[in-house]
Structures are given as structure tokens and as C-alpha cells.
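Sequence first, then the predicted structure, then my questions.
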Amino acid sequence: MKSLPLILALAAAAVAPLTLTGCRQETAEVERTLGFDAWVPVYNKHIAGWLEKKKADAQVELDKTIAALASAPEDKKPSLEAQLEAARRDMAKLEFRQSLGDFFQFRTPADVPADLVWEKGLDEPEIGDPRAKKGGVIRRHFLDLSFPPTLRPFGPNSNHSFRGDLYDNIDLPLVTLHPTTTKVIPGVACEWATSTDGRTVYFRIDPEATYSDGEKVYAKDVLLDIYTRASDNVVNPYTKEFYRENYAQVITYGDDVLSVTLSEAKLYAAALAGTISPASPKFYREYGPDYADRYQWRFPPTTGAYEVRPEDIVKGASITQTRVKNWWAKDRKYYKYRFNPDKMVTTLVREDSKAFELFRAGELDTYLLTQPQFWYEKSEMPPVYDGYIERATVFNRYPRIPRGFYMNVTKAPLDNRDVRIGIHHAMNWQKVIEVVFRGDYSRLQSFNQGFGKFSDPSIRARPYSVQQAREAFRAAGYTEEGPDGILKKPGGEKLSVSITYPTIPLYDRILAILKEDAKACGFDLRLDGLESTVVYRKVMQKQHEMNFSGWNTTPPTPTYFQFLHSTFAFDDKGNPKPNTNNLFVWSRPDTDALSLTVRDALTEKELAEASKKLQHIIHDEAIFLPSFTTEFQRVGSWRWVRWPDSAETHYAPALSYEPHEGYCYWIDEDVQKETQEARRSGKTFPEVNRVVHPPETDQP
């Protein structure tokens, strides 16, 4: 689940089954499912060829480094020795992978090693509250004020803001991480075991695990999940690269056991190997080159608690998720007190003010009140005073979302570091925090802040300074000032950069303040506010200059690979690569090496050192401009929405970014009836304003 797997979120596939009639049509449809069996040897051959090329390239690099070291002066040797060590490690990893044979293999139960020590992960604290009741309906709205561009969990436009509620937070992968302790707990696999070398993790599929359509989950379904994402039927570059680079081999041992071998032993190996969710073969019988169009609005059978039925998709209006009848995990530890409402209805409302009025009227059950105008002004209202709506400030230990300006360094003048530094000093974020957020928020200091020992708290965001901004712009060649106060080069080139962002009232207000104060620095900040789905498409095509956004990050470790590695910067022709998360279009050998080290770290020390170096590079190169952050979320909910208050879970799991993500709340239909009757009769209840802190526990 997304609230906890490492940020490698690889969701499961999608759709409602197709009703077939007639023998000839049945035969044709079945033949399409054979795509997987035909693809396996092709993919095995592809991986073998890719490894051979990688090995040849690695040998060239190894020989070059050895030669350079032999003639290097003493002051250069430490750096070259580190390069040599890394090159030898890469070579050893490739040779190990080649020694394994085919990437996909199919063996028998008798081939499972007999000396494995199996773990069940059942010793962690329970999640949720034993008082939780099943039933009822919770009504919310799309938080980004737009309807999802697709229901597909992968492929074009699938990385939208609602995918967490559809897939990442709902589907059960093989294993996941406990949302308070970050220890491995069962998902679709009921137990797992790690080989003595730490590279291979074996998983046993829970014998009762089924999809929402009642079909049993088999080990082979996990391989099918890889097929759907790694085949040429879909544009999915990050996930393809992730599977190819991280997984060395996947083997099934009959129907119930599989193993995933990593390229090398890593921290959180079981969680990384177990991040895959199974995919329904019945669902994918139609999978092919037309996947993106065919599956655009179809939801898959899921291993999780909620499904989306075809009749519950009202395009441009609402999506209803229904709790799976007789869900196989409903009585399992870590899940039995969660996923409680029978239905979750999410409605499109185009404006925050209208959504709040629906909440005030009781048409929406909960509302995030974190923004000061909702907390201090709008929620100071009779339904709160009368105890019908309850408010809470909920603190968490979630790493800080990297929200800020992502600068596309292929776009002039952002290819100039001095310009980027000047823009940092030209943005008056402290004024935004004081004016817009009433001083409740704080300045985000760095990219991937808040990961404990893996983050460097000494890094400080550049403050607003007219003098420092103009000095940086002058160093970049902008030495003259036009009649409008905006700096320009002697040749007339004006200092102007656009910021692409979703046009919502909050962001409009923030950027109006930033634009105005930037003028004093001689900088023209052009506002490119667009509807959120249009923003997403533009950014994915790398057509932005700067993008204001906050990308999901998940504990326990930070990720840099998808944001910084050159693989996701340029295509084979040297053009910016679309549909990747490298929004900086950044490409440099040292950041490539460090981002790989973070991804492949064997020890916490190795990960911490590489992560902090990357934080410093991002800061020094000024490619990310930190904005604001909070350590809490504020929630308003009608009193029939109940939240956990148990020893293990205070309101929500500690590592939930916002309280709904833990799915630990429930609808008390008796309290709902009582409250509705009280509103009609004029009866009131005590006003409730809670401040909630997470339980203490050791964290990375």
C-alpha cells in the first residue's frame, strides 16, 4: 500500500471482465491471453542481451579507470579508487545476474530450498481501533478539483492525484510496510523467507487470497503483472527501467510460491522484492497494443478492499468505490479494523469554496481544513459550535513532501546556475507563509527533508533577498534594467521565466504574491496556470520551464533515481524524455552514480552518505526551489465519522501523510441518525477540537 511501500509505487492492473458469447469469440479472446507465454522467452532474450551490453560497457569503464589510476597524481587517486570500487561492484552484479540464467523461470514446489526460515510478520502492533464498525457511506471530493484523466493504474496519464485512493493505498502487494514501525507485514503473501546471501526473497501466496471477482490468486499472476508493465504494449519507461535494473530473476514454484531475486542484497530487501501486486489473467485476456485505449475507463479485479464497478463511474462527476463483498483479508491482522465504509463516493467539485459549502451542509462527510482560511475563518461556524462537526489537528512523522519549483534546466535561461540561484532569492516564501498561511506553516528547507538519518538538516533554503537575487542575475549577464523594472541583457534578452501550475485559488494567491515581490528583484515570473490534467500532460512532455508541484514520497527511505538519473532525462536522440519524473531534465554522471547508490545501498551508512550528497547537489545547483511544509494536517468531520483512538493508532497511522490514507476511520450509522435528528430538533453537543500526536516509536 502506498502509505508504506518504498517509493517505487508500482500499481496493479485494471478492468471489469468482458462478457463473451459464442464459441468462436471465446476462442479468439483466449488466444489473446497467450501473449504472456509468447512474451516470456522474448523478454528473457532481451534481458540477456541487455546484460551483455551492460557488461561490455562496464568492462570499458573498468579498464579506463584502472588505466587512469595507474598514472594519476596522488591527489586524484582517492576519487579514482572510489570509481574503481564502484565499477568492480557493477561488474560483479552483472556477472551474478548472468550466472542466474533466464530472468523468468518456472520450477516445481520440490525446488524450493528446504532450509529457508519463513517469516509471517505478525508481531507488529495492530492498525486501527477494535471499536471500528463496518457499513455506511463516506462522501468526499477530488482534492485537486479535477476528474481523473483515466482509471488505468499505469500507462499514459495514470500518475494522477486520485490513483492513491484507487490503487496505491488499496491494492495489496506481496508484502508491505507497517505504517508506524516500517517493519514488513503480509499482503497477498502470508509468509516470506530471505536467502542467506540476502538477494533472493521467497513468497508464499496466502491460500485464501482472491481477487474481487472471486478468482484465486496464483504465483504466476505476479509475473503477469510485470508483463503488463514491461511489454511494448505500454509506454511506461520508469517502471520498465525499475524492473530491469532492480530484479535479477523471478521464479514460480508451482501455484503458491515464487521468488524474486534482486541484483544485489539491499536494505528492506523483502519490501522491495515484494512491492509487486498480482494481476488477474482473466482481466488481461484482452491486453495488447491497444491497451491504453481499451482499458482507459475499466477497473481491474483487485486484491484490496474496494472495487469500482462500471455503473459507478460517472465521467466528469463522481467515482464510487464499493467494499468487496467477503473480502478475503477482512479478518486478517493489520486489516480487520480498516477499510470500514461500505462505499466511498468521491465527487467532482470545481472550486474549494463550493466543496466547503457542501461539507458545511452535510453533503460531504469530511474536509481537510489545513489551509488557514478554512481553519480560522470558514470552519468557525454553527455546525462546529453545536458539536455536529468535529475538528482535529493531527501531527504525523511523514517525510516532508518535496513541494516547490522544479526547474527544467534544458530551457534557457534556466540552463544558467546563476539564474536559478537568483530565482531562489527572488521568491518571498516567508511572506507567503505569513500572509497566506498565517505563520502556521514553515519553510521547506530541502528536497527529501524529514527522512531522519537519511536527510541533512544543515541544508537551509535560500532566503528572499533583493540584493542577493540581483547579484546572481548580474553574474548571469542581466546587467540592465528596463522601464518596467525587469532586468535584461545588453542585447535585450529579458529576464523572464514561466511557472506552470494547477490553477486553484490557493496557488493563484501564492503565485500572485511571489510574482509581485520578484519584480523588486528585476525578475518577471510569468504565471502559466492551467487545469490540473493539462498541467500534468505538459510537464510529462517536458514542455514546462518551471513547474510548481509536490511529488509523493514515501518512508522509510528517500528516492532520487526517478528524479535525477539521466536515463529519465533524454531519449536516444538527445531529446527530453517524456513520461518520466525527471522534471529537471537533469543528467550528470555524479548524480547518476549517487542516485544508484541510494537505490542499491547495502547499508544505512552507505545510503545516508549518498542521500546527503545528493541533497547538497540539488541545493548547490539550485534546480529545486523549496516552498512550504507542515508537520500536521487539520481535519473537519461530521461527528458520525469516527477516528481511531487506540494504543497503537491515534486518529491515523503515524506515517500517513494525511489521516484518510490509513483507512482507519469508520461511519457510525447510529451516531449519524442521532446527529441528523439533533439538527432537526435543535439539540447540540459539546464542541470538539482535538490535537493528536502519534505514538512514540523508533524511526529511521
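Looks like it arrived, so ask away.

drop to CA atoms for contacts and neighbour counts, all remaining ones
OK.

you'd agree Ile185 is in a strand?
Yes. Ile185: assigned to a strand according to DSSP: H, G, I helix; E, B strand; the rest coil.

so how many other residues sit close to Ile47?
Burial of Ile47, expressed as a neighbour count using other C-alpha atoms under 10 Å, amounts to 20.

List the buried residues for the strand or helix carrying it?
Using DSSP states H and E, Ile47 sits in helix 35-70. If you call a residue buried by 16 or more other C-alpha atoms under 10 Å, then helix 35-70 has these buried ones: 35-36, 40, 43-44, 47-48, 51, 55, 58-59, 61-62, 65-66, 68-69.

this is the other structure I want to compare:
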Amino acid sequence: MPHRPARAIATSRRLSEDARRRSFILSLGSLIVMMWGAAAAFAQTEGAATDAPVIVSHGYSNFGALKYGPGEAFAYVNADAPKGGEVSLWAQGGFDSFNIYTRKGVPAASTDLMYENLMISAADDPYGLYCYLCTTVEYPESLDWVVVNLRDDVTFSDGTPMTAEDLKFTIDLFLEQGIAEFRNVIEGYFTSIEVTGPHQIRFEFNEEAPKRDRMGLVGLWNPFSKAWFEETGARLDDSSNVPFLGTGPYVLDKADFGRSIVYAKDPDWWGADLPINIGRFNFDRVRIEYFADSAAAFEAFKAGEYTMRIEGSSKEWATSYGFPAVTNGYVKVATLPDGNIGTAQGFVFNLKRDTWQDPRVRDAVRMLFNFEWANDTLFYGLYERSFSFWGGSDLAAEGVPEGPERAVLEPLVAEGLLPETILTDPAVLPPVNEAGQNLPPRRVLREASALLAEAGWTPGADGLLRNAEGKTLDAVFLQFNPSFDRIVNPYIENLRQIGINAKLDRVDNAQYVERRRTGDWDLVNHSPGQDFEPSIGLKQWFGSETAEDSSRNIMALRDPAVDRLIDEVIAAQTLDDLKPRVRALDRVLRAQGFWVPQWEKAEHWVAYWDMYGHPDPLPPLALGTLDFWWHDAAGAERLRAAGALK
């Protein structure tokens, strides 16, 4: 499915900050009952247990009408895209599991190709949800309950039919064995989930379930086969060396653990002729090649060992795409627009460690990352500095809070949960350093040293900062990607300049996943960028209830003001309410200082051997390489005839 901008609730864990892999995440529904236009036809019937009218629709939009009507193909795809061929990409490290729903093991890339969600989104409609494994949803204006009418032609990849019993089994499985941060957020929202027919299921919500989230809580599930789980004894909370049985367009063809994976198009895929799938899932095979490091992966791409590369390194993008296959026209190099909210990539502090509890210490460390020098010297001027968790959108806080945003913050200031400066100071922006040299100016060094001294850290005889107990101020950067060495090491030099005992600890991928999970680090890369319609998923990212064990709130943020603002955002029922509340939350999160912003860009860097096509223009909210790109057989033959590819 296309990337969903409103990444509100996640049933799976984030695999790594270097691979923005698609996850089973959907935006959640709205209290607003939309006035559907001709393109979103609905019917109203009388409810059996109430006099309230019941809306019957093929989808649900949180703010505004659905863009697409029932049976309409997405406008951004190529309806005549050819089917067939192979696309191959790369991943770093290795894998030992096919289960992305547990924090055990290292999961394989792109397993989501084998599964499908009950409702899906379009890459040009930021607020809508569309029935996919269902035909219609029925609900009253209050959204006290939702009835889902499932399609009766959906089958798992073994040919067995998918029924409401499979969906109910899957939901129960996630509520029992799903990751803790997911269960902690939604636990108790359902009064009941009842199978009411072979292909019908009814969700009933209690009063605590946020109204704007209810339809999303219905649509986010990707059904598994109940019979398969019972036969195999598989568990959702354990690693698995085989994929779970799903309904998706692809099945596992073969896997060489830690080296490569091949997914093949299911020839009997139930959804092949569905209107909503026109122009989608066009490749016969998707191959993922694994490499120990990015340098080896790049050489393999140049040699044609894999054929599509989503470039993540500014250095490579600026300096390495002049190899012969590019100059000969065999490899295309494209800069494509990205209309999503920024990733907010940065280093985050491990707030479980006493060292980082003091905001003065965090502020001093933040001041010494010289983005301006790094962008000029290391990144070839290709990046912008991350500054907000909603960067590139009108949800980012700016300047001094005014109007509705100020009104949201004032009660928290009055209660002593926020300082008065949150109302008078501009929204926090990253420190600005000089591009001419890595080491910040002396005034910055003095200011950082003063903050540390105020926090009780003074230089010892060896120049290292120590507290009253004689303990050094350690800052261990956990990394697995060698390409980050050139970025982290200059930062470490700056920190050591004022006496911080900073060091880089680069480990292999398996160790990285385990240590990141268990909190064995001081600073680590994270991308807590948000979505256009934030709601209860914010609790997974920033809520106190998920701080103890989370793949998203890995910094272990616990703050009552943040929790209150999250509740305010969740309670918003209109965009006019939502936007100032999100800006207030963004302002407070940035003031917390748990994040050292790195960089971001509003474009995709893509290189591929000239045997693929994509819609032009692309939709604003998805690159869609595995969704709506296609294989050009004539282009592939030209490359083979020229001897460029085997």
C-alpha cells in the first residue's frame, strides 16, 4: 500500500532509522461525520438498536470529503503499467526473522508485501481511509460502534478464504501478544469486538476511546490465518524463521538468511483485478540483497548486482554518481519531490540515565553539534536543518505563541507544569554555528562549559569533566553504519574539547538492534517525525505510559505537560482545533531538549538501471517504488544487448 502520512498507531516496530520501511500504520478516524459528495456515495439506514441514522460508506475521511469514490482507481498510478519483471534493492546488515511485530530478532526487509490492511490510504489524500479487505463500513454519527462488511472473495496465499473469524483472531492476537507500546495505548478502548456473520464484524467502543481515532482502530488490522497459527503454534511475540500466512500480493520465494530475500507475486492473489489495485504491485519479483556496509553495497549497484537504489548519503549523491553506467545513460539518477512531513532525524538522549536528566547538560551537548560546518563540508550543502517534529508543514511551532496556541499553553503554565518562558520566548530552534570550522566559536564553548559547571561538572586533572562523586561525564554514541563515522567523530571532537568523555561505539547490526532495544547507549539516531493528523499514536512516541519499554519513545520521555498536550491533541475534533494544539505540543517537545536535530530534505534521491518507469508526477505523499513503479522489459533488453547487464 502507499505510504501513509498519518502514521498514528503502529502495530509493528520501527526497524532502523536508516531505512524508512513501510509499517502497518494508519491514521485514526474522526468524530466528524463527513458530508460525502458524489465521489463518496453513502446510504443511510435505521439502526437496529437506536433511532440514530446509520451511515454506510466505502471509506471514512477525518477532515473533508473522501477524494475517491467506491470502485475508483487511484489517480496517480499508471493504469496501463506493464506487469512483470524484477526490481532489486539493498539492505544493510542481516536478518534472522520474518516477524516485524516483536522486538525479538532482526526482521527481514519488506515483509509487509505479504500482508494487507483492512482499510488503506491514498498517497494523495492525507486524511481518508478506504475499504480494502472490506466493501463498506456502517456507523452512527456518534461512532459508538462500527460494523465492517468484509469482502467474501479474499483468500490467504494458500488459497483458503479469509473470514471474520480470522480477523477476530488477529485482533485478539495483537491485544494479547502485540508490542507493549501498542497494547498500552489502545488497551480498554473496545467494549467488544464481535463476529456477527461469516464476513461481518462489529466493533463497539467505550467512552474513553477517542472519537477521532475510532475508524482507524477499525481499519489498521492486517488479518492472519487462524488455522495457520493454530497448526504451527507460532506466536506474535517471538521471532519466526518463516513468514506468517497473509493475504498480500507477494509470497516468500526464497531466503538466504542474512544475505538475500526474494518475494514473488502470488499468481493466485485474490486482489489482482480489484479497481483499487489498478496500476499497483506491478513487479513479478522483489529481491533484497544484504551487504555488510554501504560502500560494498554501492559497488554492487555499479556492477548491476541490484538495480534500484534509494540514496541516503549526501556524499555519495554529490560525488559518486559519475560512474560509466551513468555517463553512458544506462543508469538514471533522479531527484524526486517528497511532500511528507520531515523525518526529524536526530540524536536522542537516553533519559533513563541520570547523566541526561539535567536539561543543562543536554543543552550543552546540543550546542556542540555544528550542522553548518557539516552541511558545508560533509553534506555538500544538500540538507536543511531539522528543527521541528512537524517540519515542512503548518503544524510546526513558530515564533512566540499567539491566539489559540497560547490559550492551550496558559493553563499548563498556571499549574506550574511549564515555565512562563514558554509563552514569551520564540519556539526553540537548533543552535547556529559557523561553517568555516567544525569547532564552534569560543563564545559557544564558554556557554556550554558554564552550563555544565552549573550542573556540577568540573574539569579534573586530566581535563575530563567529573561530578562530585568523581564520575566522568560519558557520552557513548551507538552506531552500526560506518558512513556515520565521518559525522559522529567531528561531533565527538567538539564534546571532548570541553571535557566530555565522548566516544563512538560502532557495532554490527544485530548488536545495534539489541543494545538500542535494551537502552545500552547514551545517544543514538532516531527519526521521531510525525504526521498530518496526529492522535493516539503520539503516546507511543512521547507518552509517559510507553517510556519504560518502547521502540518509539526510546528516549524514555516522561513529562506531565507533554502528556496533557497529547490528550489535548487527541481530543481535537476539527482542523481548527487540531493545528494550534499540535503547534503547542511541538513547541514543548522542542523545549524539552531530548533531541539533537540532524538534517532533512524535501526530496527523494533515486538511482536505477534504466529499466523502470514511474508515474509523472508522483503523488505528494509516497515514492512508491514497490507500489506503483513498473518494469520496462524493452529497457532491460536494451541494457542486456549493450552488455551493461547480464
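Noted; the coordinates are in hand. Source: prediction; values computed, not measured.

Please tell me which residues of the second structure the helix holding Ile47 of the first structure aligns onto.
Helix 35-70 of the first structure lines up with nothing in the second structure when matched by TM-score structural alignment.

aligned partner of Pro631 of the first structure in the second structure?
Actually, residue 631 of the first structure is Glu. It isn't Pro. Glu631 of the first structure maps onto Ala602 in the second structure, by TM-score structural alignment.

ignore the last one, Pro186 of the first structure
Checking TM-score structural alignment: Pro186 of the first structure goes with Cys131.

mind listing the strands for the stretch 401-550 of the second structure?
With DSSP state E, counting those that start in this stretch as the criterion, the stretch 401-550 of the second structure has strands at 458-459, 465-466, 474-479, 501-506, 523-526.

how about those strands, which one is nearest Pro430 of the second structure?
Closest approach to Pro430 of the second structure among those (C-alpha to C-alpha): strand 523-526, 16.4 Å.

Can you spell out the matching residue range in the first structure for that closest one?
So strand 523-526 of the second structure sits over residues 546-549 in the first structure, by TM-score structural alignment.

returning to that earlier point: just checking, next helix/strand downstream of the helix holding Ile47 of the first structure?
Downstream of helix 35-70 of the first structure, the first helix or strand assigned by DSSP H and E is helix 77-100.

For the lengthiest helix in the second structure, name the packing helices and strands.
Counting residues, the longest helix in the second structure under DSSP state H turns out to be helix 575-592. Using 3 or more C-alpha pairs under 8 Å, 6 or more residues apart in numbering; DSSP states H and E, the elements in contact with helix 575-592 of the second structure are helix 403-414, helix 560-571.

can I get those helices in a markdown table with mean neighbour count and distance to Thr135 of the second structure?
Formatted as a markdown table, these follow (neighbours: other C-alpha atoms under 10 Å; distance: least, C-alpha to C-alpha, whole Å):
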| stretch | mean neighbour count | distance to Thr135 of the second structure |
| --- | --- | --- |
| helix 403-414 | 16 | 40 |
| helix 560-571 | 20 | 28 |
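
closest one to Ser544 of the second structure among these?
helix 560-571 (6.8 Å).

Now do the strands in the stretch 51-200 of the second structure.
Counting by DSSP E, counting those that start in this stretch, the strands of the stretch 51-200 of the second structure are 53-57, 59-61, 86-92, 119-122, 125-131, 134-140, 145-150, 190-197, 200-205.

Nearest to Lys352 of the second structure, out of those?
strand 86-92 (28.7 Å).

residues in contact with the closest one?
109, 283-294, 297, 306-309, 509, 631 (C-alpha atoms under 8 Å, 6 or more residues apart in numbering).

Could you rerun that using 7 Å?
283-294, 306-309, 631 (C-alpha atoms under 7 Å, 6 or more residues apart in numbering).

who's sitting farthest from the centroid in the second structure?
Ala461 (45.8 Å; C-alpha atoms, centre = their mean).

Show me the helices in the stretch 151-300 of the second structure, by range?
Taking DSSP state H, counting those that start in this stretch as the criterion, the stretch 151-300 of the second structure carries its helices at 164-177, 180-186, 214-219, 226-232, 294-302.

Just give the nearest non-adjacent residue to the spatially most central residue of the first structure, would you?
For the first structure, Asn552 is the residue whose C-alpha lies nearest the centre (C-alpha atoms, centre = their mean; 4.1 Å). Nearest residue to Asn552 of the first structure, sequence neighbours excluded (C-alpha to C-alpha, 6 or more residues apart in numbering): Ile401, at 6.2 Å.
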